[in-house]
Structure formats: structure tokens, C-alpha cells
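K.L.:
Fold the following for me, if possible:
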Amino acid sequence: MYQPAEDSFLICDAVAKLKNLNNKKILEMGSGSGVIAEALINNHVDEKNLTLVDINLEAIKNLKQKFPKSKVVRSDLFKKIHGKFDLIIFNPPYLPTDKKEDKESKLATAGGKIGSEIINRFLKQANTYLEKNGKIILLTSSLTKRIDWQDYEKKILEEKKIFFEELVVWELTKY
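P.N.:
Here you go, the predicted structure:
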């Protein structure tokens, strides 16, 4: 399970600034420890309106315990997701795969050979699950190469330079 770090906190900063979320249906992909879900609840989101998704069984057990009123789903991206959402949030694994990294750690941090494979799968599928006028909040890194933005209009919500990379939180909408 991914432990919160600078990227998680940057998304939390962006989420804290979002307005009118109280009656919105929200999906958080890759919920991990639940730190972003907590930021949403602190921003007046009703826990019942949250769908929390992760591929990691340990994360799922933790999320069910921490957020008993939320829908918690173990899924590889959208495979087991039904319905549409007003907001989809994703702090994806975005680093290029490191062959020395253990399997558990790779699930949380590695986005594929060049870092964008999981992001590109997500972007290709996400529009199907967005309500009309829905939005996506997505974090990327300057280390992630060749992101296929599909037909999304992009707006930067937050950015931060840390160590050897720049993190950006994007708001995406369909044209």
C-alpha cells in the first residue's frame, strides 16, 4: 500500500480548494491509505458519496475500516466499476519501472516501462465513467513520459518542484 508523500499532499491541497462537492458522486482511483478521501471529507464531501478503488487487498481492508459509509471496490482501474461520477481523482503510479523494486512497491509507484502506461489506460477509460460536465483530477510527474491526453482539456491546479522532478495536479474536462 502506498504511503502518503509529497504527491498525495499536493492532490490534497488541490482538493481542499474545490468548491460545491457536497452532493457530488466522487470516485477516487488508487485510494491507498485514504489520505485523499480524508481531504475530501474535510472539504464537506459526504462519505456516502465516495467510491474508493484500489488494486491492493491490504489497502481495501484499511479503506473499509476507515470509511464504512463509502463504497470500497478492489479493482484494476475501472474493471469492476459501475455508474458515472461527477469527479474522478487519481494519484497514479507514475514512475518508470525499476527492475530492482519489489512487486508490492511496484504496484504503488511504477506506472510501466516509461511511467505513463497506467495513466494512459486510465485516461482512455475514464470518460465512460464521467457524468456530463464531470472532471478528473490527475497528478503527473515530469519523469512520466508520453502521456496520451486523449481529448481532455487541461488546467493546472497545483504544481511543486521536489528533488529531481516536478509534480503537477491537473483538472481535466472533455471538450
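
K.L.:
okay, CA-based contacts and neighbour counts for the rest of this
P.N.:
Noted.

K.L.:
so who does the closest residue to Leu57 other than its chain neighbours touch?
P.N.:
Closest residue to Leu57 apart from its sequence neighbours, by C-alpha to C-alpha, 6 or more residues apart in numbering: Arg74 at 7.0 Å. Arg74 is in contact with 53-57, 60, 80, counting by C-alpha atoms under 8 Å, 6 or more residues apart in numbering.

K.L.:
Can I have the buried ones of those as a ChimeraX selection?
P.N.:
Remark: buried members of these, expressed as a ChimeraX selection using 16 or more other C-alpha atoms under 10 Å:
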select :53,54,55,56,60
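
K.L.:
and the contacts of Arg74, which of them are in helices?
P.N.:
Among those, the ones falling in helices (DSSP state H) are 57, 60.

K.L.:
Run through the residues that contact the closest residue to Tyr129 other than its chain neighbours.
P.N.:
Among residues not flanking Tyr129 along the chain, Lys84 sits closest, at 4.4 Å (C-alpha to C-alpha, 6+ apart). Contact analysis of Lys84 by C-alpha under 8 Å, 6+ apart lists 25, 128-131.

K.L.:
among the residues you listed, which two are most distant?
P.N.:
Spatially, the most separated pair among these is Lys25 and Thr128, at 14.6 Å (C-alpha to C-alpha).

K.L.:
And the two? Which one has more around it.
P.N.:
Here Lys25 and Thr128 are compared on neighbour count by other C-alpha atoms under 10 Å; more neighbours surround Lys25, at 22 against 13.

K.L.:
One more, so I can put them side by side:
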Amino acid sequence: MTTAGALMAAAAARLRAAGVPDPARDARLLLAHAASVDAGRVTLIAPEEVAPEIAERFERLVSLRAVRVPVSQLVGARAFYGRDFKVSRDVLDPRPETETLIELALGAPFARVLDLGIGSGCILVTLLAERKEATGLGIDLSEGACLQASANAMVHGVAARADIRQSDWFDAVEGRFDLIVSNPPYLAADEMADVAPELRDHEPRIALTDGADGLSAYRTIAAEAQGYLTATGRVLVEIGWQQGDAVQEIFRRAGWGDVHLAHDLGGRARVVRAANPA
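P.N.:
Model prediction:
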């Protein structure tokens, strides 16, 4: 039998050779999942021998990670804003940069929120979990994404306050909202060849790119969202780090007021905020 430490070292070397970023971390997370232990305890079991069935499970996980299947899909979850969200190939991984949108959203009161392109549900579910009196509607073109978001709403105890529907943007949306949020597909078609294999090959293409210039979703939101917003409501949209000027211009040309750009902790343009004109 082989020790946990030896297995992790061999796996890290294999993942490094495959070009996987941070291979030691991934080896540790995958072994924790295979052994059903907390990731923080993996180093404690490093000197221990690993049972054959765990070693075999770990080998399968490492093989999949070596062909760039995301760790979150292999373990079935990804942490976001202090909560674990279930993920699958039907949705994008929740990512730390999206927490910038969450912080901005929580910076002002809201009673009713609309999430356009709900995906895993990480945005809507987090906002409802943080604001216990709020209700929300989440829409997505993908039925699989709607099912995944519904599951996460159940896990985090907000399902009774979250209405999740399959919809092509505003088609199934009714009523008005204090807050409209979206992390839409913003990669241009010609950018897809350069993205990481984890995204390009294993996450839903329709959630990554509009197949055009990466700005189509913003044009739709800017053109239609005012009809669904309360008089004092606001829109927050996540953007690609080079899209700040273009997205702000789209909203200004559509007649929005108070259009501003916010940056993430890394200093990159991340969210455009807009409100109804005064």
C-alpha cells in the first residue's frame, strides 16, 4: 500500500506535467474528496497508508483533472461568498470575482431582485440568503441551469423566496424589481480559442460567449430592463475586464442615468452599475 503523501506527490507531478495550474492544491482537494475527509485534514493523513478503493477513486479523479475537467465538477461543488454551491457541466463555476457584484448589491437595500442568467444560482441564492426578507426571480435559457439553481436554493434554504424559470432573457419576466443583476456571456467569439481548457471544453458555451462581440447581452439588458425596474431601482452587470467603456456607453446610449464602473480586488473593471434616469 502507498501513503497519502506519496499519492499526492505523484498526482501533483502528473498534473503539473499536464499544465494544470496549482497542481499541489488540486491533488490535495481531490484526495480529500476521494477519502471523504475535510481538505484541511489531508496533510494530517499524509503519513498514513491509503486503502485500495480510495487510491483507485483518487486515480480516476486525477486522470480527469489531467484532461482539465474542473475540480469543482469532480467534487460537485464550489465555494462562493462563504457557501458551497453544487455545480455541473450545465453551469459556470462560481468565481471569486463575481463577489464584487454581491458586495455592490448588498450595499443598498432591496426587497425584490431579478437575476438574468441564473446559472448555478450563486448570485440570487447568495443575495436572498444575506437578505432574509427579500424575494427574487431567476431566469435562464438552460433547463439544466434552472434545475441546478433550484437545487442550490433548496440547499441554502431560500427556495420559498426564489422563483426560478426557463426564459430567453425577459420573455417570462413579470413585475418590477428593486435590483436587477446579471453575469451574462461576455466573451467575444474570437476570444474563445484563448480561454483555459477548463472553461472552453467543460463549461457551457452559451454561458461564456454570445458567439459575436461579447456585448449582445448588455444591449438587451440596457434596452429592456428599465421596464422591469422600480423608480429607485438599479442594475448591476458583471463585465469582462476590458469592456468597461463599451458597456457604460451601451447603457448611456439607452438612456440610463448614474452609470458607473466598479473594480474588483485585483483592480480590474468588473461591474457596471446603472439606474433609471432622474
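
K.L.:
Mind telling me the TM-score for this superposition?
P.N.:
Remark: TM-score between the superposed chains equals 0.82 [TM-score structural alignment, normalised by the length of the first structure]; 168 aligned residues with a C-alpha RMSD of 2.4 Å.

K.L.:
coming back round to it: could you dump the contacts of Lys84 of the first structure to JSON lines with distance to Ile147 of the first structure?
P.N.:
Listed next are these as JSON lines, based on distance: C-alpha to C-alpha, whole Å:
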{"residue": "Lys25", "distance to Ile147 of the first structure": "26"}
{"residue": "Thr128", "distance to Ile147 of the first structure": "19"}
{"residue": "Tyr129", "distance to Ile147 of the first structure": "20"}
{"residue": "Leu130", "distance to Ile147 of the first structure": "20"}
{"residue": "Glu131", "distance to Ile147 of the first structure": "23"}
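
K.L.:
and these, which of them are in strands?
P.N.:
Among these, the members found in strands (DSSP state E) are 130-131.

K.L.:
now, which of the contacts of Lys84 of the first structure sits nearest His44 of the first structure?
P.N.:
Checking the contacts of Lys84 of the first structure one by one against His44 of the first structure (C-alpha to C-alpha), the nearest turns out to be Lys25, at 12.6 Å.

K.L.:
That closest one reaches Asn49, doesn't it?
P.N.:
Yes: Lys25 of the first structure is within contact range of Asn49, at 5.0 Å (criterion: C-alpha atoms under 8 Å).

K.L.:
Of the contacts of Arg74 of the first structure, which are reproduced in the second structure?
P.N.:
Contacts conserved in the second structure for these, using both residues aligned by TM-score structural alignment, their matches' C-alpha atoms under 8 Å: 53-57, 60, 80.

K.L.:
which one of the contacts of Arg74 of the first structure sits closest to Gly30 of the first structure?
P.N.:
Ranked by distance to Gly30 of the first structure (C-alpha to C-alpha), the contacts of Arg74 of the first structure are led by Asp54 at 4.5 Å.

K.L.:
which residues touch the aligned partner of the closest one in the second structure?
P.N.:
Aligning on TM-score structural alignment places Asp54 of the first structure opposite Asp140 in the second structure. Shown in contact with Asp140 of the second structure (C-alpha under 8 Å, 6+ apart): 116-119, 146, 165-169.

K.L.:
Out of those residues, which sit inside strands?
P.N.:
116, 165-166.

K.L.:
Could you report the neighbour count for the nearest residue to Arg16 of the second structure once chain neighbours are set aside?
P.N.:
Nearest residue to Arg16 of the second structure, sequence neighbours excluded (C-alpha to C-alpha, 6+ apart): Pro23, at 5.5 Å. Using other C-alpha under 10 Å, Pro23 of the second structure has 22 neighbouring residues.

K.L.:
Distance-wise, check Pro23 of the second structure relative to Leu29 of the second structure.
P.N.:
To Leu29 of the second structure, Pro23 of the second structure is 10 Å away according to C-alpha to C-alpha, to the nearest Å.

K.L.:
again with Thr220 of the second structure
P.N.:
40 Å.

K.L.:
More neighbours: which of these two?
P.N.:
Taking other C-alpha under 10 Å, Thr220 of the second structure and Leu29 do not tie; Leu29 has more neighbours (22 against 13).
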